[in-house]
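K.L.:
Sequence first, predicted coordinates after that:
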Amino acid sequence: MSEINYMETGRLEAFYDAIIAIIVTVLVLELPQPASASLASIWAIKTSYFAYLISFLVCTNLWQYHHLIYHHVEKINAKVIWLNILLMLIVSILPYLTTFVANNPFSFLTQVLYGVDFLLINVVLFMMAKLLIKINPDQDFLKDALDIKNAIAIPSLLFIVGLVGAFLGYPILISVCILITIVRSILFSLR
């Protein structure tokens, strides 16, 4: 591939930032208002707050991860752009799935769809990191981003644990496992 096919990252980063900002805004706008100004009314919609928290953390973790990676990337190509577009497609479904899972927290189907979206995000991020390493071979930091154990294996294992729990009658365990994965990822990034 010739040098002419490579691009700088600035426009992609700006696009990504804008999409994440819109998704986070839609997430908060989808939160239902309590029926009255009482703690009981607020507690009645606790599943909406729980689903919002998970989705918000997914979005902010993605933003932080994207920022961290692209700080070290010098060039991208059309494949990277299209992987980012695919990533944005998958992430943009989060507000819909958040409302769906908040309204049906004990539904096997809603929890599985929510979990699959999260798993697809991790797969696309892994593919993107692998491609970025190929395009930017001198960036050793990117090789750390391609940690199969942290990027794919642990989130997949936790999703399977949640899925097994869902089959056993505890569908909300999928959301709990996603939350554990996100918190783990945030703590890992703070090191």
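P.N.:
Perfect, I can see it now. Residues are numbered from 1 along each chain as shown.
K.L.:
For the rest of this, base every contact and every neighbour count on C-alpha atoms.
P.N.:
Will do.
K.L.:
remind me, longest helix of the chain?
P.N.:
The residue-count maximum for a helix in the chain (DSSP state H) belongs to helix 108-135.
K.L.:
here comes the other one, which I'd like you to weigh against the first:
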Amino acid sequence: MQKGRIEAFSDGVLAIIITIMVLELKVPHGHDIEALWPLLPIFFSYVLSFVNVGIYWNNHHHMFQAVKHVGGWVLWANLHLLFWLSLMPFATGFMGENGFTAPTVAIYAFDLLMCSISYALLVKALMAEHGAESDFARALGSDRKGNISTLIYALAIPLAFVQPLLALALLALVAAIWIVPDRRFSRMPH
């Protein structure tokens, strides 16, 4: 199968996810700056989630530039990733609306963990599709940054029940690490 449909579908789903998240930002009742203060946790949650969804879109885009073809397992692995990303608006709203309490930060971290795991499964499905000796496999190399991110997400879940703001800081740190896109696939000829 050609990769164009999976890319177009993924782009559309990610655009809808971002749209749903921004709709959670309600216009405050009031005309002064103080009316905005209650929205700060919701706005911070939105910014963090927007960055995270953007990171997945960016890396998905770069990775699919190296993809030659897709098969059934790749389609399912991609849907698995999109499922967990589609829960981002819920996790974002739950955390922001409730002031970063322990359970809400833990659920947000869990969603990010599942996004990370599902992205890794997508990579494995693409590796199986292209083979260990393919240009895709050579471009992929090791995924140290991805493995470290997955570990931090996993650590943030129990930490959220002890220090929710520290757990949130770790999640923001992972996002900051990924602001520079994954360059592994940009070295490969297209």
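P.N.:
Yep, that arrived. Predicted model only: the values in this text are computed from it and were never measured.
K.L.:
How alike are these chains, TM-score-wise?
P.N.:
Superposed pair, TM-score by TM-score structural alignment, normalised by the length of the second structure: 0.86. Supporting alignment: 183 aligned residues with a Cα RMSD of 2.1 Å.
K.L.:
on that earlier part again, residues in the second structure aligned with the longest helix of the first structure?
P.N.:
Counting by TM-score structural alignment, helix 108-135 of the first structure pairs with residues 102-129 of the second structure.
K.L.:
How about stretch 47-62 of the first structure?
P.N.:
With TM-score structural alignment applied, stretch 47-62 of the first structure matches the range 41-56 in the second structure.
K.L.:
Quick one: map residue 173 of the first structure onto the second structure.
P.N.:
If you follow residue 173 of the first structure across to the second structure using TM-score structural alignment, you land on residue 166.
K.L.:
Just the element for its match, please.
P.N.:
Element membership for residue 166 of the second structure (DSSP states H and E) is helix 164-178.
K.L.:
In the first structure, what residue spans correspond to helices?
P.N.:
For the first structure, applying DSSP H gives helices covering 10-29, 39-44, 46-70, 78-92, 94-103, 108-135, 140-145, 148, 154-167, 173-189.
K.L.:
so which of those is the most packed in?
P.N.:
Using mean count of other Cα atoms under 10 Å, the stretch among these with the largest mean neighbour count is helix 94-103, at a mean of 21.
K.L.:
once aligned to the second structure, how far is that one on average?
P.N.:
Once fitted to the second structure, helix 94-103 of the first structure is off its aligned match by 0.8 Å on average (mean Cα distance after the TM-score superposition for the first structure).
K.L.:
which helices and strands sit right next to that helix?
P.N.:
helix 10-29, helix 46-70, helix 108-135 (3 or more Cα pairs under 8 Å, 6 or more residues apart in numbering; DSSP states H and E).
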